[in-house]
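Visitor: No sequence on hand, only this structure:
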């Protein structure tokens, strides 16, 4: 088992920092050109996947890039963004922008968080550690997956004072669940993100055709395999008998759907904000708000779970209206399909408080570890900053549905 660090730095909550001119990354790149230097890999977000393919074996690439079934949901996500267009305004004094956004009571430098993405060591040996360092260097919030290649303590140590959330794949064993939650809180993870749409794996041809699933190989299992409550149920440790540990892991983390009346269990064992991820229906959004959840993430898991589902962007307006009608303070976040700065603006204009980005930073990780993640994130933030100004706005809060045109 990996050696546990002896101390973990709690993320700090200092006074809100001044706004960052993220657009300067564009100038930095052009100035490097005078020295004969070009970016380490493409700045075109929609080309990152094709570029990353050459850095990964077929199994790893298929796992990251693949979708459920025919890929219809994944395609729908991108098609929804293409149908939705920004309508720019002129002479709005948008020279200076301020991307700072308050999410669940915390001021963030931009309305962008890193989505939970498991088994990152299949993409790069440093996996979640590299991602945590890159996110922290930019002040962005990383959401650590339960299916991490490294323990919560190791990722917290890599993150340092950086903001961090913890994503839960809800175990069927309550003792293991409580133990993992307690570890995450001790390690300074402030918000719990509960993924609802992956209680069992979808039919994923990309993975099936390669007979590839990281978890049955013991990859992406560092958190449960290092957990004392999980290990207590084994006759021998995962280091001694990997197959037995995997066979205990599989039925504990997959195959059983939960119900709404189980949410109080999480509230009893987590004293910070709770966000439900995977909401696509307005009635589910309403139930989450009425159950006292601090946030929801409108998400279809990037098209990786339910084939033939509606695009998350198409679901967003109805969900925002449903939450507003509850009169609660539940915040709506967005995930699934974000690639460009324009994508971020469209989601914000439709009512999302912030967005989560997933595959793009994974492709950056494949290209260059920590530096690759940082390059992708800086590119996205620069694109967002510039596009916000060119659309005629100075802050994300100025965006409304009136700034969009929808193609039939």
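Guide: Noted; the coordinates are in hand. Please read all numbers here as calculations on a predicted model, not as lab measurements. Numbering: from 1, shown residues only.

Visitor: C-alpha only now, for contacts and for neighbours.
Guide: OK.

Visitor: which SS state does the closest residue to residue 114 other than its chain neighbours fall under?
Guide: Distances taken as C-alpha to C-alpha, 6 or more residues apart in numbering put residue 142 closest to residue 114, at 4.8 Å, once the chain neighbours are dropped. Assigned with DSSP: H, G, I helix; E, B strand; the rest coil, residue 142 falls in the strand class.

Visitor: Which residues are in contact with residue 142?
Guide: Applying C-alpha atoms under 8 Å, 6 or more residues apart in numbering, we find residue 142 in contact with 113-116, 131-132, 135-136, 163-165.

Visitor: In a markdown table, list those along with neighbour count.
Guide: Listed next are the contacts of residue 142 as a markdown table, based on neighbours: other C-alpha atoms under 10 Å:
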| residue | neighbour count |
| --- | --- |
| 113 | 25 |
| 114 | 24 |
| 115 | 24 |
| 116 | 23 |
| 131 | 29 |
| 132 | 29 |
| 135 | 25 |
| 136 | 21 |
| 163 | 26 |
| 164 | 30 |
| 165 | 25 |
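
Visitor: Quick one: the strands in the stretch 251-400 of the chain, in order.
Guide: For the stretch 251-400 of the chain, strands defined by DSSP state E, counting those that start in this stretch occupy the ranges 274-279, 295-298, 331-335, 354-357.

Visitor: Could you export those as JSON lines, including mean neighbour count and distance to residue 408?
Guide: Converted to JSON lines, the strands of the stretch 251-400 of the chain look like this (neighbours: other C-alpha atoms under 10 Å; distance: least, C-alpha to C-alpha, whole Å):
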{"stretch": "strand 274-279", "mean neighbour count": "25", "distance to residue 408": "25"}
{"stretch": "strand 295-298", "mean neighbour count": "28", "distance to residue 408": "22"}
{"stretch": "strand 331-335", "mean neighbour count": "27", "distance to residue 408": "22"}
{"stretch": "strand 354-357", "mean neighbour count": "24", "distance to residue 408": "25"}
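
Visitor: Quick one, which of these gets closest to residue 155.
Guide: strand 354-357 (18.6 Å; C-alpha to C-alpha).

Visitor: Who are the packing partners of the closest one?
Guide: On a contact count with 3 or more C-alpha pairs under 8 Å, 6 or more residues apart in numbering; DSSP states H and E, strand 354-357 meets strand 112-114, strand 331-335, helix 341-349.

Visitor: Now tabulate the ones you listed in JSON lines and tack on distance to residue 287.
Guide: Shown next, in JSON lines, are these (distance: least, C-alpha to C-alpha, whole Å):
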{"stretch": "strand 112-114", "distance to residue 287": "24"}
{"stretch": "strand 331-335", "distance to residue 287": "13"}
{"stretch": "helix 341-349", "distance to residue 287": "22"}
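
Visitor: Next up, a structure to set beside the first:
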């Protein structure tokens, strides 16, 4: 089956990695159903075309924005991606460091392969995240259990059972005490420690809107929204913000692309991206900021600040000096009148 996945990778035009640091290396090279299905995301983005403006003084550009009443220097953020330890032994520590240098906002995944206290960034478990000086907490609502992922099962690609991506729980005093009661040492027996943590995080019990009021004090934002009706409900439940995302199509096979539903969600509640142009288009359609995901995991965000440079340069050559001018008039849909 490994050979079959390699063949699919080559068929999709992706280079074969020269060395795989772990058997789980292929995790972020595919989506839910088959290798390469993530490649179906960008084409819709190409339907939106940027309308350049000329003779605009863009020597000084402003790519800052206001998010949750906080001014941030750059409108590009790091999306939460877990188990970074698959790609580098230092995992999330490298990403958090690189994100901090150009002033990017970084969101730490619950499936972190390093302890939240070490990363000292955004979100962990509720109380832990608050103690670690995170400024926001984002509740992912589509992953009470993991979806049926053919490629992962074919390659036994389930890092958590191998002790990768469980450090969020292992660093917490409550879960450590639970493990001690079971006679499990996560350092010497990561597989035995991984199983109860999996049952804690992916518990298989679907959340409901009725659950939200009791956690909204800490979980101010909701991730993985793709419905305008859900966005309205989130606003009615006093959520500060929502993340429009399909979880890289890891959970719902055949889910609609985020850029396709973004305009209707923005229209309902007020205001997949891999390049500066994608970020520009999302902001033009009404997003306040854009979380860039899979792109940075491929090289663990080494020189990740150049992604910001691409967006900044695009604003320059396209004739937009600040984000206030990047709205729907800056785009047109291929073959249709301007938005």
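Guide: Looks like it came in fine. This is a predicted model, so every value here is computed, not measured.

Visitor: Next, the TM-score between them, please.
Guide: Once superposed, chain against chain, the TM-score is 0.88 (TM-score structural alignment, normalised by the length of the second structure); 319 aligned residues with a C-alpha RMSD of 2.0 Å.

Visitor: what does residue 90 of the second structure align to in the first structure?
Guide: Matched by TM-score structural alignment, residue 90 of the second structure corresponds to residue 126 in the first structure.

Visitor: tally of neighbours for that match?
Guide: For residue 126 of the first structure, the neighbour count with other C-alpha atoms under 10 Å is 17.

Visitor: Tell me the spacing between it and residue 145 of the first structure.
Guide: Counting by C-alpha to C-alpha, to the nearest Å, the separation of residue 126 of the first structure from residue 145 of the first structure is 15 Å.

Visitor: Residue 304 of the first structure maps to what in the second structure?
Guide: Looks like residue 304 of the first structure aligns to residue 250 there (TM-score structural alignment).

Visitor: show me the contacts for whichever residue in the first structure pairs up with residue 266 of the second structure.
Guide: Using TM-score structural alignment as the criterion, residue 266 of the second structure maps onto residue 320 of the first structure. Contacts for residue 320 of the first structure (C-alpha under 8 Å, 6+ apart) come out as 282, 332, 350-352.

Visitor: cool, residue 404 of the first structure as well?
Guide: 84-87, 346, 349.

Visitor: residue ranges of the helices in the stretch 51-200 of the first structure, please?
Guide: Per DSSP state H, counting those that start in this stretch, the stretch 51-200 of the first structure carries helices over the ranges 58-65, 72-83, 127-138, 152-159, 174-186.

Visitor: do the stretch 251-400 of the first structure as well
Guide: Remark: helices assigned in the stretch 251-400 of the first structure by DSSP H, counting those that start in this stretch are 263-269, 282-290, 312-326, 341-349, 359-390.

Visitor: Show me which parts of the third one are buried, residue by residue.
Guide: Neighbour-count burial for helix 312-326 of the first structure flags 312-320, 322-324 (criterion: 16 or more other C-alpha atoms under 10 Å).

Visitor: what's around residue 61 of the second structure, how many residues?
Guide: Residue 61 of the second structure has 16 nearby residues by other C-alpha under 10 Å.

Visitor: and it, what pairs with it in the first structure?
Guide: So residue 61 of the second structure corresponds to residue 97, using TM-score structural alignment.

Visitor: which residue lies farthest from the center of the second structure?
Guide: Distance to the chain centre peaks in the second structure at residue 55, reaching 36.4 Å (criterion: C-alpha atoms, centre = their mean).

Visitor: any idea how far that residue lies from residue 281 of the second structure?
Guide: Separation of residue 55 of the second structure from residue 281 of the second structure (C-alpha to C-alpha): 21 Å.

Visitor: contacting residues around the spatially most central residue of the second structure?
Guide: For the second structure, the residue nearest the mean C-alpha position is residue 79 (3.0 Å; C-alpha atoms, centre = their mean). Going by C-alpha under 8 Å, 6+ apart, residue 79 of the second structure touches 106-108, 291-293.

Visitor: Just put those in CSV and tack on distance to residue 191 of the second structure.
Guide: Shown next, in CSV, are the contacts of residue 79 of the second structure (distance: C-alpha to C-alpha, whole Å):
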residue, distance to residue 191 of the second structure
106, 29
107, 26
108, 23
291, 32
292, 31
293, 28
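
Visitor: Distance of residue 222 of the first structure relative to residue 283 of the first structure?
Guide: 35 Å.

Visitor: Compare these two (neighbour count), which wins?
Guide: residue 222 (21 against 14).

Visitor: what residue of the second structure matches up with that one?
Guide: Checking TM-score structural alignment: residue 222 of the first structure goes with residue 167.

Visitor: Please list all residues in contact with residue 166 of the first structure.
Guide: By C-alpha under 8 Å, 6+ apart, the residues touching residue 166 of the first structure are 143-146, 184, 189-193.

Visitor: how about those, which pair is most distant?
Guide: Across the contacts of residue 166 of the first structure, the longest distance by C-alpha to C-alpha is 14.7 Å; it joins 146 and 190.

Visitor: Looking only at neighbour counts, state which of these two leads.
Guide: Neighbour totals were compared for residue 146 of the first structure and residue 190, and residue 146 leads with 29 against 20 (other C-alpha under 10 Å).

Visitor: out of everything not next to it in sequence, what's closest to the more buried one?
Guide: Of all residues not flanking residue 146 of the first structure in the chain, residue 168 sits nearest, at 5.5 Å (C-alpha to C-alpha, 6+ apart).

Visitor: What's the separation between the one you found and residue 345 of the first structure?
Guide: Residue 168 of the first structure is 28 Å from residue 345 of the first structure, by C-alpha to C-alpha.

Visitor: before we move on, the earlier item: how close does the residue nearest to residue 146 of the first structure sit to residue 150 of the first structure?
Guide: Using C-alpha to C-alpha, one obtains 15 Å as the distance from residue 168 of the first structure to residue 150 of the first structure.

Visitor: same question, residue 53 of the first structure
Guide: The gap separating residue 53 of the first structure from residue 150 of the first structure is 24 Å, by C-alpha to C-alpha.

Visitor: Same drill for the two, tell me which one is more crowded.
Guide: Counted by other C-alpha under 10 Å, residue 53 of the first structure and residue 150 do not tie: residue 150 has more neighbours, with 27 against 17.

Visitor: Count the neighbours of the equivalent of residue 358 of the first structure over in the second structure for me.
Guide: Mapped onto the second structure by TM-score structural alignment, residue 358 of the first structure lines up with residue 293. By the criterion of other C-alpha under 10 Å, residue 293 of the second structure has 18 neighbours.
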